[in-house]
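**Student:** Turn this into a structure:
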Amino acid sequence: MTTMMERTRQLVGAEPSRTLRYVPVAVLAVDLAMMVVVGALALYGREQLRFLNPVDGVRESLGVAGPLIVAGWIAMVALVGGYRHDAFGSGTAEYRSVVNASFLTAGLVGIGCYLAKFELSRGWFLLAFAIGLPGLIASRWLARRLLRSARRHGFLQVRVLVSGTPDHIDEVTDVLRREAWLGYRIVGAVTRERDLVEETATGVPVLGLATDVTMVAEDAHADVIVFASGGLDSAKEMREKVWELEERGIKVVVAPSLDDISSDRITVRPVGGLPLIHVDSPRWSDAASFGKRLFDVVGSAMLILALGPVFLFATAQIWLHDRGPILFRQKRAGRHGEMFECLKFRTMVPDADRLIAELLADQDHDGLLFKMKDDPRITRPGRWLRRFSVDELPQLFNVLRGDMSLVGPRPQVQREVDLYHGGMSRRLLVRPGMTGLWQVSGRNDLSAEEAMRLDLFYVDNWSMLQDVAILVRTAGAVVSSRGAY
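**Tutor:** I've put the predicted structure just below:
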């Protein structure tokens, strides 16, 4: 046992940074600064906008009421969990806490002033909450961006020990390593005695037995224990380990054998003390709803009108370069595999399709989601058209016709569809899109397997809110040009 403990110390390295404990304090300081600015802006606005200041003589009351309201607002954010360690960096809980606290504070202030017959400036009240809520959300968004950036660069890491069978340990590790912005650093794993190995297939060192998880966690300075499938033999043993870890301030996370399912589809319902995880049906059928189609028609029509000058400029550039066709038309697989003519501005030489077989052979590629840097078929204007995704704009007419959607998996040619295996054909359950989840997650820098995984996640977990978020992120991806070639 002593040898195992010494090996653990050698593998996991030094103690974790204590900077993590100051993250809530830093966010609190940012929120306080934002509230001071909001209070000052509301006071200034009340003075400048005369229609918000019908009654004089209440300004003096703001000297006392203003700071109290700001302090109460921050206290309410804290009460609803806005400064919990696990509230930062991911999910919507952080933003929900800010929104809920803001409405609760506004309601309590209004009711309190009415019951106490306190003459609070209505102009200041309206401006404070009208500016304060977006301001708090913006400050939290900025804090989240900074936190994720720090975690991607190796700072503010949470040390994680995984308990389970080697295969399930690797599944959890793959997800946590892929989502580096979460800040979870795998320091090791523990397994049952019959599964004991030096390290798992992905290189996670096995530091001991699952029955000794508490001792190993302390020795590895772990902040979190993730219990994957097969880590312990019974619910009783799990309960006892959770009690032991709780006494030592180590957090516990249970990772069931479910992945790529959005939280909106998962509900936990305890039955007789047993937590049952209910998974709703996939939502691909909702992606064909009337609301999404209306959104596509209105959105594409507005974009065509707004981007008219860009269409004209791109057309001129392509024609002047080689006097060839302006548009590239190609048969692509749409919803349920029905073929349609996909439109793009031509970015390659006219005989580009004839050269594809030769390029696939040279690149030793199977043809699924084929892209290559420095493709010799791309023309000079085609490079900037691709760099800023201008070549995709004619597909707005495909959206209007109903062949495509603004958001969805990218349409593929029949040669690529023929390579589908397993669940890949689920991509064809929805209309293909001009942009999608994998485009805003790295575009062509992602492997074909990762791009396919993101497309399948979109199909099974569709929501209108996710579509809007993807469109917003698409603008950033286009400007940065990351992964575009």
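**Student:** make it CA atoms for all contacts and neighbour counts henceforth
**Tutor:** Noted.
**Student:** State the number of residues packed around residue 227.
**Tutor:** 25 (other Cα atoms under 10 Å).
**Student:** got a list of what it touches?
**Tutor:** Contacts here follow Cα atoms under 8 Å, 6 or more residues apart in numbering; on that basis residue 227 touches 162, 163, 164, 252, 253, 254, 255.
**Student:** same thing but at 7 Å, please
**Tutor:** When contacts are counted by Cα atoms under 7 Å, 6 or more residues apart in numbering, residue 227 touches 162, 163, 164, 253, 254, 255.
**Student:** Verify the stated contact: the first one with residue 226.
**Tutor:** Looking back up the chat, that one is residue 162. Yes. In this structure residue 162 lies within contact range of residue 226 using Cα atoms under 7 Å: 4.7 Å.
**Student:** Report how many residues lie close to residue 290.
**Tutor:** Residues lying near residue 290 (other Cα under 10 Å) number 10.
**Student:** can you check residue 470 too?
**Tutor:** Neighbour number of residue 470 under other Cα under 10 Å is 23.
**Student:** Same question for residue 189.
**Tutor:** For residue 189, the neighbour count with other Cα under 10 Å is 31.
**Student:** And for residue 372?
**Tutor:** Counted with other Cα under 10 Å, residues neighbouring residue 372 total 12.
**Student:** Output the contacts of residue 227 as CSV; include the columns secondary structure, neighbour count and distance to residue 131.
**Tutor:** Listed next are these as CSV, based on DSSP: H, G, I helix; E, B strand; the rest coil; neighbours: other Cα atoms under 10 Å; distance: Cα to Cα, whole Å:
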residue, secondary structure, neighbour count, distance to residue 131
162, strand, 32, 44
163, strand, 30, 47
164, coil, 24, 48
253, strand, 13, 37
254, strand, 12, 40
255, coil, 18, 40
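**Student:** right, and the pair among those residues with maximum separation?
**Tutor:** Spanning the widest gap among these are 164 and 253, at 12.3 Å by Cα to Cα.
**Student:** From the rest of the structure, what touches stretch 135-148?
**Tutor:** With contacts defined as Cα under 7 Å, 6+ apart, stretch 135-148 is touched by 31, 34, 88, 89, 95, 181, 182.
**Student:** if we take those, which one ends up nearest to residue 157?
**Tutor:** Taking Cα to Cα as the measure, residue 157 lies nearest residue 182 of these, at 8.3 Å.
**Student:** got a list of what the closest one touches?
**Tutor:** Per Cα under 7 Å, 6+ apart, neighbours of residue 182: 89, 148, 151.
**Student:** In helices, which of the residues you listed fall?
**Tutor:** The helices, defined by DSSP state H, take in 148, 151 from the contacts of residue 182.
**Student:** One more, so I can put them side by side:
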Amino acid sequence: MALAADVLGTLIPVGAVGVATRQPQPLLTAAVACASWLVVSAAKNRYSRGELGANRAMLAVLRDWLTMLGVLAVLCVAARIETATAVCVLALVPCLALTVVSRTLMHRHLLAVRRRAQALRRVLLVGEAGAVDVVVAELAHRTDHEYLVVGSCLVGEETIDAALPVPARLALDGDGREAQPDGETVLRCAAELDADLVLVAPGRRMPAARVRRLAWALHDEGRDLAILPGLLDVSQHRVRLAKAAGLTVLHIAPAPRQGLPGLLKEVTDRLGALLLLVLLSPVFAVVAAAVRLSSAGPVFYWQTRVGRDLMPFRMWKFRTMVVTADRMRAALESANEHDGAMFKMRRDPRVTRVGRILRRFSLDELPQLFNVLAGRMSLVGPRPPLPEEVERYDGTELRRLTVKPGLTGLWQVSGRSDLSWDETVALDLSYVDNWSYASDIDVLVRTLRAVVDGRGAY
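**Tutor:** Purely as a prediction, here's the structure:
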């Protein structure tokens, strides 16, 4: 599918535009463009299983497309192919669009089949009992990865909490002189469980030298090996490999909040909020009239929320509840359906009929654009908490408040109130630690779908 999309997306548009505009050698230009696109994609390993399943299609394809323009320019000069630059670039835009769409559809299809327990890699875990339990628990939290743990080869005699088969165990010392070396044992376990990947969790009993000998044995038999680095929720764009005295070192870069990326986010927030306020002014008028005519009380409602660095601010919304809602909350605390610091009820008696509709389509959140325009909030970020919620935060949860809260965010596009408190915190921490401008654009695009879907909005 990927190859077909790339071939058709270059050959047909470039050839058709070349013929229509009477460019010299249109078919040769189309063939060279197609070859350039395929070579650039193949050189960057875009047709591999891992790349086709990655959720970063837009940015990666754009970089490849710009690279392809440079390669194509050099080839046209070298082969003396005459073509108008503007026409050629215009003809290659469908290639960019079609590839982005095809990669996105493939990623979504892959996620769907993984949820049905298909397109998975059968994994044999190797490590100490405690490390194996941690890995199994983390992998069980989500279904968007390709790993299905089918068994474990434990180091030592300790038991594990996970309900996994343990066909064999490795000796504690692992000095390479034992009667049955690690490689032979692990290979036998992998064959018995039909595992196609061995995943090693290094530890005190699995030092680097022992893992190295195991890697030799696995690779000699054509088995795939993966090693856990001990990191949690670190995006690939933050990781850089380096060598030092034979050691493999992982450099973890911080999220680029300062400099040009931070300035770009700030400009996007202010200009985006201003543009949306202008475009959505008719919606503001209709919603304001509906709120005012449907129930007694003001159109707008403000609440004190906590922003970046624990700074309080007034957050504005369209009123969706009766005017006495805040005084009624104490009596409803026992009916809270959320497991964390937030208060949520699917059938909150304080919400008006118009308010339910506004919440269903997130229209009540629109006045927060004024907060974004004033610099108190961002278009994308963690959910802005109430002061009483922040009082219950621990050190980990306070990490969410090192960036501006957002009008939308990973929490909103991943299920909203249907998520548990731990899931909400994990998503916000992932955003804070792994932020990039491209991730903001991705969340904004996904927000449109989440608003239409309405899942978790109440």
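**Student:** sorry, back to before: helices - which of the contacts of stretch 135-148 of the first structure land there?
**Tutor:** 31, 34, 95.
**Student:** okay if I get those residues as TSV plus distance to residue 217 of the first structure and neighbour count?
**Tutor:** Output for those, formatted as TSV (distance: Cα to Cα, whole Å; neighbours: other Cα atoms under 10 Å):
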residue	distance to residue 217 of the first structure	neighbour count
31	34	20
34	39	19
95	32	19
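**Student:** for the residues you listed, which one is nearest residue 457 of the first structure?
**Tutor:** Nearest member of those to residue 457 of the first structure, counting by Cα to Cα, is residue 95, at 23.4 Å.
**Student:** Packing partners of the strand or helix carrying residue 109 of the first structure?
**Tutor:** Taking DSSP states H and E as the definition, one finds residue 109 of the first structure inside helix 93-116. Helices and strands touching helix 93-116 of the first structure, by 3 or more Cα pairs under 7 Å, 6 or more residues apart in numbering; DSSP states H and E, are helix 59-79, helix 122-152.
**Student:** now those in TSV, with mean neighbour count?
**Tutor:** Shown next, in TSV, are these (neighbours: other Cα atoms under 10 Å):
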stretch	mean neighbour count
helix 59-79	16
helix 122-152	18
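**Student:** okay, those in a markdown table with distance to residue 404 of the first structure next?
**Tutor:** What follows is those, written out as a markdown table (distance: least, Cα to Cα, whole Å):
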| stretch | distance to residue 404 of the first structure |
| --- | --- |
| helix 59-79 | 43 |
| helix 122-152 | 32 |
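**Student:** Stretch 376-385 of the first structure maps to which residues in the second structure?
**Tutor:** Counting by TM-score structural alignment, stretch 376-385 of the first structure lines up with residues 349-358 of the second structure.
**Student:** Could you pull out the buried residues of that stretch?
**Tutor:** Buried residues in stretch 349-358 of the second structure, counted by 16 or more other Cα atoms under 10 Å: 350, 351, 352, 354, 355, 356, 357, 358.
**Student:** one step back: ok and the helix holding residue 109 of the first structure relative to helix 122-152, angle-wise?
**Tutor:** Helix 93-116 of the first structure and helix 122-152 are oriented at 160 degrees to each other (axes from the mean of the first three to the mean of the last three Cα atoms, to 10 degrees).
**Student:** can you pull out the helices in the stretch 151-300 of the second structure?
**Tutor:** 182-193, 208-220, 259-279, 281-294 (DSSP state H, counting those that start in this stretch).
**Student:** now swap in the stretch 351-485 of the first structure and tell me
**Tutor:** Assigned by DSSP H, counting those that start in this stretch, the helices in the stretch 351-485 of the first structure fall at 356-363, 380-387, 395-401, 414-417, 448-460, 464-480.
**Student:** mean per-residue distance, the fifth one to the second structure?
**Tutor:** Overlaying the second structure shows helix 448-460 of the first structure at a mean distance of 1.3 Å from the equivalent residues (mean Cα distance after the TM-score superposition for the first structure).
**Student:** against the second structure, where does that helix fall?
**Tutor:** Going by TM-score structural alignment: helix 448-460 of the first structure matches residues 421-433.
**Student:** and which of the buried residues of stretch 349-358 of the second structure is nearest residue 152 of the second structure?
**Tutor:** Nearest to residue 152 of the second structure among those is residue 356, at 49.2 Å by Cα to Cα.
**Student:** Share the number of residues neighbouring residue 291 of the first structure, please.
**Tutor:** 11.
**Student:** err, residue 425 of the first structure, not the other one
**Tutor:** Here the number of neighbours of residue 425 of the first structure (other Cα under 10 Å) works out to 15.
**Student:** Trace it over to the second structure, please.
**Tutor:** Under the alignment by TM-score structural alignment, residue 425 of the first structure pairs with residue 398 in the second structure.
**Student:** nearest spatial neighbour of its match, skipping sequence neighbours?
**Tutor:** Distances taken as Cα to Cα, 6 or more residues apart in numbering put residue 390 closest to residue 398 of the second structure, at 7.5 Å, once the chain neighbours are dropped.
**Student:** What is the neighbour count of the aligned partner of residue 12 of the second structure in the first structure?
**Tutor:** Under the alignment (TM-score structural alignment), residue 12 of the second structure maps onto residue 40 of the first structure. Around residue 40 of the first structure there are 15 other residues, counting by other Cα under 10 Å.
**Student:** Over to the one 4 residues further on?
**Tutor:** Counted with other Cα under 10 Å, the neighbours of residue 44 of the first structure add up to 13.
**Student:** any idea how far residue 109 of the first structure is from it?
**Tutor:** 20 Å (Cα to Cα, to the nearest Å).
**Student:** Kindly confirm my reading that residue 82 of the second structure is in a helix.
**Tutor:** No. Secondary structure assignment places residue 82 of the second structure outside any helix; it is coil (DSSP: H, G, I helix; E, B strand; the rest coil).
**Student:** wait, isn't it in contact with residue 28?
**Tutor:** No. Judged on Cα under 7 Å, residue 82 of the second structure makes no contact with residue 28 at a distance of 10.4 Å.
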